[in-house]
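> please work out how this folds:
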Amino acid sequence: MMDLHDFDYDLPEELIAQDPLSDRSSSRLMVLNKNTGKLEHKIFRDIIDYLNPGDCLVLNDTKVIPARLYGEKEGTGAGIEVLLLKRKEDLKDTWEVLVKPGKKAKVGARISFGDGKLVAEVKDIVDDGNRIIQFEYDGIFEEILDDLGQMPLPPYITHKLEDKDRYQTVYATHKGSAAAPTAGLHFTNELLKAIEEKGVKIARVTLHVGLGTFRPVKVENILDHHMHSEFYMVSQEAADIINETKKNGGRVISVGTTSTRTIESVANEDGTVPAKTGWTDIFIYPGYKFKTIDCLITNFHLPESTLVMLVSALAGRENVLNAYKIAVEEKYRFFSFGDAMFITDNEIQ
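Down below sits the predicted model:
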């Protein structure tokens, strides 16, 4: 039994960041030694001082799609909100979605968006009341979505986002996420260039983040929690960079819990990584033995979330909860647009 409440902490609401900083790399950075629990306070761009030539940064290059659509039910004009969760690879223009209010979206119901520029028909009702819908449109789906859709910000962000790009990493490439891999939001192109010039390799993997990321754990014994599954791609190039780093004694440093889960999902027992594509529902919590990842750049996560559990698996629950307690005292900014933490083995005085 592993108790959910072991991963709780007190967070004053005013510390939940509502808006991104104008300069991405000027957020604060807490550096935590995973072995000793010692920590220090820096600015994010100082991360370069903790990276060594021969290390490798693993980035998740997924791109958030404007997955929230507001439409009306054909026939009644009732307002309906649709959130795209995942594309059905086997059926054309078919998605699994979340619908509010659900009772208006029975099988056969048709929903119109943007005065009929996009129309959806409800085909089925599946787990958790999610709907399977099929879209009809003229033109290119992605362009219509860019025009009509909104960024699906997490529920704890109440401000409207002025600039859509601020909920994307600067290296976002492959469209498909319903949420951003937020640890990467702190990087600028200039900082990444400086990191590469220092001799640090960069490996890009893709994991399309689902909204299950924000789904609360509802079971007392966390071992009973079932993770949602998410689509990932690890290219041969990324696998080669990671394996080369390992072979030469460098550290594999993942940017974010999504990169961590991708690499640990595909890793062999000896820590090598194959090129692979698939779906993962890996759940990492204390007791887990990491096969490939050595260090982690991450944000500050929700109490009792699977993300706090993953971080605790790498740095130890006591170390993490102590760091979070200090982050609250020092008024760090929390969650998606908040500050960052580097869990590392660098010596801290």
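
> from now on I want contacts and neighbour counts done on CA atoms only, so please keep to that.
Fine.

> and stretch 329-336, what's buried?
For stretch 329-336, the neighbour count (16 or more other C-alpha atoms under 10 Å) marks Tyr332, Arg333, Phe334, Phe335, Ser336 as buried.

> one more sequence to fold, the one below, so I can look at both together:
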Amino acid sequence: MSTRLSDYDYNLPEELIGQTPAEPRDHSRLMLVNKKTGDIEHKRFYNIIDSLKEGDVLVRNSTRVIPARLMGRKDTGAILEVFLLKRKDINTWECLIGNAKRLKIGQKVFIGENNELVAELKEIKEDGNRILTFDYEGVFEEILDKLGQMPLPPYISEKLSEKERYQTVYAIKGESVAAPTAGLHFTEDLLEKIREKGVEIADLFLEVGLGTFRPVQTEDVLDHKMHEETYEVPEKSVEIINRAKEEGRRIIAVGTTSIRTLESSVDENGKLVAGKGTTDIFIYPGYKFKIVDALITNFHLPKSTLLMLVSAFSSRELIMDVYEKAVIKKYQFFSFGDAMFIY
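Now for the predicted structure:
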């Protein structure tokens, strides 16, 4: 088990960072990785159905992404970017602000041609985040949908053709500021075929925070502090998953956010528990998984906690070898990149 940050680094040519989503969604590439034998196969994502079997349970994070990036201006005309991070109450948000030093306590940011949103700076937190209250007429979510832009990661420079392409087809509710990107590969048609095969689908919710892009900056990864995220595990999903575990059926997590939610919601007897909570669970090699048997995931950033989680699910040596092969085969990486199925 390695806890050295440098052991989770790899060389990625810039042209392999996915800039646009696959069209159709399920035509992205898929690498199948057998974590016991190390065998690798190269497929398309729609071939995932051949790797699933009757009785499997597919667990997905059905959170919605909000268009969290807003462009506004001060009364002086100076342009400011407001990035919504976390809702504190009905009209109050914790935010990041571009050129933050330009905005003082009590000053306002006017957003929209007709000032549909007016944000006032109330507090500056120790970590540099800002607390803003919003004044508006009507429904905040509707105004946000009209004025906001999808919070694409900083490594994506291409414009998004439509907002829904940074949203899973099964998104239900939530206020995530980043997409659970492993789920972006699924289409309604593919999900219907998966159900017809006898695979059960269980929904849970984890509101993905901006910390998901935060790099690890300590050479000993154990010194890294994870960001906290809000989750919910519905009773119906708990019944499906616990019954499957009792019967020896596979639990397949769609994405690292699903894994983090599941592994944060297990009692001392290994049973999944329903409810809401927050988690800052950090999964790295040496971790013993209690619920998850297989994982669908994208290819993650070098030196990231997500790469460590995937390494924990198989082994660091196998994953670093897999990533090297993915670079050679010119797979696309990160949020709009290709996928792998580790089983």
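
> any idea what the TM-score comes out to?
Once superposed, the chains reach a TM-score of 0.98 (TM-score structural alignment, normalised by the length of the second structure), with 341 aligned residues with a C-alpha RMSD of 0.9 Å.

> re the thing from before, quick check, nearest of the buried residues of stretch 329-336 of the first structure to Val200 of the first structure?
Ser336 (25.7 Å; C-alpha to C-alpha).

> the closest one pairs with which position in the second structure?
For Ser336 of the first structure, the aligned position in the second structure is occupied by Ser335, per TM-score structural alignment.

> quick one: end-to-end length of stretch 248-261 of the first structure, please.
23 Å (C-alpha to C-alpha, to the nearest Å).

> and that stretch, how far from the chain's centre?
What separates the centre of stretch 248-261 of the first structure from the centre of its chain is 14 Å, taken as C-alpha atoms, centre = their mean, to the nearest Å.

> burial check on the closest residue to the match of Ser336 of the first structure other than its chain neighbours, number of neighbours?
Leaving aside its sequence neighbours, Ser335 of the second structure sits nearest to Thr181 (C-alpha to C-alpha, 6 or more residues apart in numbering; 5.5 Å). Applying the criterion other C-alpha atoms under 10 Å, we find 23 residues in the vicinity of Thr181 of the second structure.

> and the gap between Ala239 of the first structure and Gly37 of the first structure?
Using C-alpha to C-alpha, Ala239 of the first structure is found at 31 Å from Gly37 of the first structure.

> who has more neighbours, those two?
For the pair Ala239 of the first structure and Gly37, the greater number of neighbours falls to Ala239 (22 against 19), based on other C-alpha under 10 Å.

> alignment lookup: the more buried one to the second structure.
Checking TM-score structural alignment: Ala239 of the first structure goes with Val238.

> surely its match and Val273 touch.
Yes - proximity of Val238 of the second structure to Val273 meets the contact threshold set by C-alpha atoms under 8 Å, at 6.4 Å.

> so what's Cys111 of the second structure up against?
Careful, residue 111 of the second structure is Ile and not Cys. When the contact criterion is C-alpha atoms under 8 Å, 6 or more residues apart in numbering, the partners of Ile111 of the second structure are Leu70, Met71, Gly72, Arg73, Leu117, Val118, Ala119, Leu147.

> residue in the first structure paired with it?
Ile111 of the second structure maps onto Phe113 of the first structure when the alignment is built from TM-score structural alignment.

> how about Trp93 of the second structure?
Under the alignment (TM-score structural alignment), Trp93 of the second structure maps onto Trp95 of the first structure.

> again, but for Ile131 of the second structure
In the first structure, Ile131 of the second structure lands on Ile132 (TM-score structural alignment).

> leaving out chain neighbours, which residue sits closest to that match?
Computed as C-alpha to C-alpha, 6+ apart, the closest residue to Ile132 of the first structure that is not its neighbour in sequence is Glu96, at 4.6 Å.

> against which helices or strands is the helix or strand encompassing the one you found packed?
When elements are assigned from DSSP states H and E, Glu96 of the first structure belongs to strand 94-100. On a contact count with 3 or more C-alpha pairs under 8 Å, 6 or more residues apart in numbering; DSSP states H and E, strand 94-100 of the first structure meets strand 79-87, strand 131-137.

> before we move on, the earlier item: which element follows whichever strand or helix holds the match of Ala239 of the first structure toward the C-terminus?
Remark: Val238 of the second structure resides in helix 235-246, with elements defined by DSSP H and E. Toward the C-terminal end, the helix or strand that comes next after helix 235-246 of the second structure (DSSP H and E) is strand 251-254.

> check which element follows that following strand along the chain.
Past strand 251-254 of the second structure, heading to the C-terminal end, the next element that is a helix or strand (DSSP H and E) is helix 256-263.

> that following helix vs the first structure, average offset?
Helix 256-263 of the second structure: mean distance to aligned residues in the first structure after superposition is 0.4 Å, counting by mean C-alpha distance after the TM-score superposition for the first structure.

> what separates that helix from the chain centre, distance-wise?
How far helix 256-263 of the second structure lies from its chain's middle: 10 Å, per C-alpha atoms, centre = their mean.

> determine the set of other helices and strands touching the helix or strand just after it.
Toward the C-terminus, helix 256-263 of the second structure is succeeded by strand 275-279 as the next helix or strand (DSSP H and E). Judged by 3+ C-alpha pairs under 8 Å, 6+ apart, the packing partners of strand 275-279 of the second structure are strand 229-233.

> contacting residues around the strand it packs on?
Here strand 229-233 of the second structure makes contact (C-alpha under 8 Å, 6+ apart) with 203-209, 261, 265, 273-280.

> go again with 6 Å.
Strand 229-233 of the second structure is contacted by residues Leu204, Phe205, Leu206, Glu207, Ala274, Gly275, Lys276, Gly277, Thr278, Thr279 when judged by C-alpha atoms under 6 Å, 6 or more residues apart in numbering.

> make a ChimeraX selection of the buried ones in these.
Selecting the buried subset of those in ChimeraX, with 16+ other C-alpha under 10 Å as the burial test, is done by:
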select :204,205,206,207,274,278,279
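
> just put the contacts of strand 229-233 of the second structure in CSV and tack on distance to Lys288 of the second structure.
Below are those laid out as CSV (distance: C-alpha to C-alpha, whole Å):
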residue, distance to Lys288 of the second structure
Leu204, 21
Phe205, 22
Leu206, 21
Glu207, 24
Ala274, 21
Gly275, 22
Lys276, 23
Gly277, 21
Thr278, 20
Thr279, 17
